[in-house]
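# Pasting the sequence and the predicted coordinates here, then a few questions.
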Amino acid sequence: MKLIFNDATELTIQSADIQAGGNLLIRTISETPEKLKMLFQDTTKTRKMIVKEREDVLVTYENYENFYSITEYTGGIFGVAMCKKEDLPEVKAEIQNAAVMVAQIQAQELTDLQALQVQAIYPEWSEDGVEYAKDYKIQYNNILYKCVQAHTSQSDWAPGVAPSLWTAIANPSSSGTKENPITVPEMVTTAGMEYVKGKYYSWNEKVYLMNRVGMTDGESIILYFSPDTLVGQYFEEV
């Protein structure tokens, strides 16, 4: 069996087949690893390769131009792995990174509830001078945050530390009724929380109704206080 390169040069081989990962694996005992590497790194040769047995064409491989590796097997057999450009690990990684970036951009359009369901897609907060727009969502210490005020990040303006810039997006596991109030997290004083008029909240085993005068039912506001500290202003204890 022989492999005929695109420039008509030939190499005696034992086999050639496509592997599960998409690479073309060519096994041969005809040359040294150094010579094989030189042969298969020549893209002029590898652009098109034909496998023949006697004079019969068994298969033609095109565009497997990229040399990937050489593996030595028992019996002095060497396996040369070739792949298409789109199957190179670095190209696959680039495509995957691009897909993640697109998904992260699209995820910014989701509602807070939808965002919580796909939290892992959101980028981690960075202190390295990133310009964050209002309502931009990030995650930090496994908590999903939303930008309250547009700013350029710096190390001492981290979510949970700068409440005027970031607010945590609460998981509405409770309905906000008197019987099933929304639990206020302990981090409320640093991360903030979005309270909704007409909903009930639980804090330290007590229930509070958010009933701010001047707000309509369903209207929300971000506060950095637990309900018990704002009784008479924003809340009433039930």
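Received the coordinates, thanks.
# C-alpha from now on. contacts and neighbour counts both.
Noted.
# surely Tyr234 meets Ser220?
No. With contact defined as C-alpha atoms under 8 Å, Tyr234 does not reach Ser220; the gap is 11.3 Å.
# Spit out the contact partners of Ile143.
With contact set as C-alpha atoms under 8 Å, 6 or more residues apart in numbering, Ile143 has these partners: 168-169.
# try 7 Å this time
Ile143 makes contact with Ala168, according to C-alpha atoms under 7 Å, 6 or more residues apart in numbering.
# And His151, by the same measure?
His151 makes contact with 131-133, according to C-alpha under 7 Å, 6+ apart.
# So which of those residues wins on neighbours?
Using other C-alpha atoms under 10 Å as the contact criterion, the top neighbour count among these goes to Tyr132, which has 20 neighbours.
# pretty sure that one is touching Gln149, no?
No. Counting by C-alpha atoms under 7 Å, Gln149 is not a contact partner of Tyr132; they are 8.3 Å apart.
# contacting residues around the residue nearest to Thr152 when sequence neighbours are not counted?
Spatial nearest neighbour of Thr152, excluding adjacent residues (C-alpha to C-alpha, 6 or more residues apart in numbering): Glu131 at 4.3 Å. Under the criterion of C-alpha under 7 Å, 6+ apart, the contact partners of Glu131 comprise 151-153.
# alright, now check it against this:
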Amino acid sequence: MALTEEEESAIRGIIEIYKGKSGGLSDDVATSAYGLFPEFNSGGHTYADGERVSHRGVLYTCIQPHTSQPDWAPDVAHSLWAKTIEYGGSESGNDEVPEWVQPESTNPYPKGARVKKDGKVWESLVDNNVWVPGAIGTEGVWKDVTNA
């Protein structure tokens, strides 16, 4: 069911209010509602650190304050934008466990994030986790919780 413009506007208002409390919506909750975030504006819009935008169906978070320009779109200006990655776990409020995606230094998995990789469910034991679940040497950063 599609939202009306009024409903969308009301929800955006709630998001703006919530942004000021405890850092706003978690990345994982935000990824499931990326359509509620404004589209990237390349025409000289001033973006603040932590501000989120939708671009080509993907949610991005501003990681460096700047004034936009056409060649600084989120999918190409990696020093300005981080793709927001979906994850499951108690902190996210997401009961579904999505497939693992290789993060970059700008969008690592937080402690408690749950992802699927190679038929198993893994939980991150540390913040800022960019390691591959199940890889040799990652026993201290990922825990197999498939049967937990």
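Perfect, thanks for sending it. Everything quoted here is computed from the prediction, not taken from an experiment.
# Give the aligned range of stretch 70-81 of the first structure in the second structure.
Alignment note (TM-score structural alignment): stretch 70-81 of the first structure is unmatched in the second structure.
# Let me fix that, I meant to ask about stretch 3-15 of the first structure.
The counterpart of stretch 3-15 of the first structure in the second structure, counting by TM-score structural alignment, does not exist; no residue aligns.
# Quick check: end-to-end length of that stretch?
Criterion C-alpha to C-alpha, to the nearest Å; first-to-last residue distance in stretch 3-15 of the first structure is 9 Å.
# now stretch 13-27 of the second structure
From the first residue to the last, stretch 13-27 of the second structure extends over 18 Å; the measure is C-alpha to C-alpha.
# Check stretch 116-131 of the second structure too.
Taking C-alpha to C-alpha as the measure, stretch 116-131 of the second structure stretches 13 Å from start to finish.
# which helix is the longest one in the second structure?
Ranked by residue count, the top helix of the second structure under DSSP state H comes out as helix 5-19.
# which residue is nearest the centroid of the second structure?
Averaging the C-alpha coordinates of the second structure gives a centre point, and the residue nearest to it by C-alpha atoms, centre = their mean is Thr84 (2.6 Å).
# Looking for the alignment partner of that residue in the first structure.
Counting by TM-score structural alignment, Thr84 of the second structure lines up with Ile169 in the first structure.
# what about its match, distance to Tyr68 of the first structure?
According to C-alpha to C-alpha, Ile169 of the first structure stands 46 Å off from Tyr68 of the first structure.
# swap in Gln114 of the first structure?
Noted for Gln114 of the first structure: a distance of 42 Å to Tyr68 of the first structure, by C-alpha to C-alpha.
# How about Trp166 of the first structure?
Here the distance between Trp166 of the first structure and Tyr68 of the first structure works out to 46 Å (C-alpha to C-alpha).
# Please compare these two by neighbour count and tell me which comes out ahead.
Each of Trp166 of the first structure and Tyr68 had its neighbours counted (other C-alpha under 10 Å), and the higher figure belongs to Trp166 (29 against 18).
# residue contacts, that one?
Under the criterion of C-alpha under 7 Å, 6+ apart, the contact partners of Trp166 of the first structure comprise 145-148, 159, 191.
# lining up the residues you listed with the second structure, which overlap?
Under the criterion both residues aligned by TM-score structural alignment, their matches' C-alpha atoms under 7 Å, the contacts of Trp166 of the first structure that remain in contact after alignment to the second structure are 145-148, 159.
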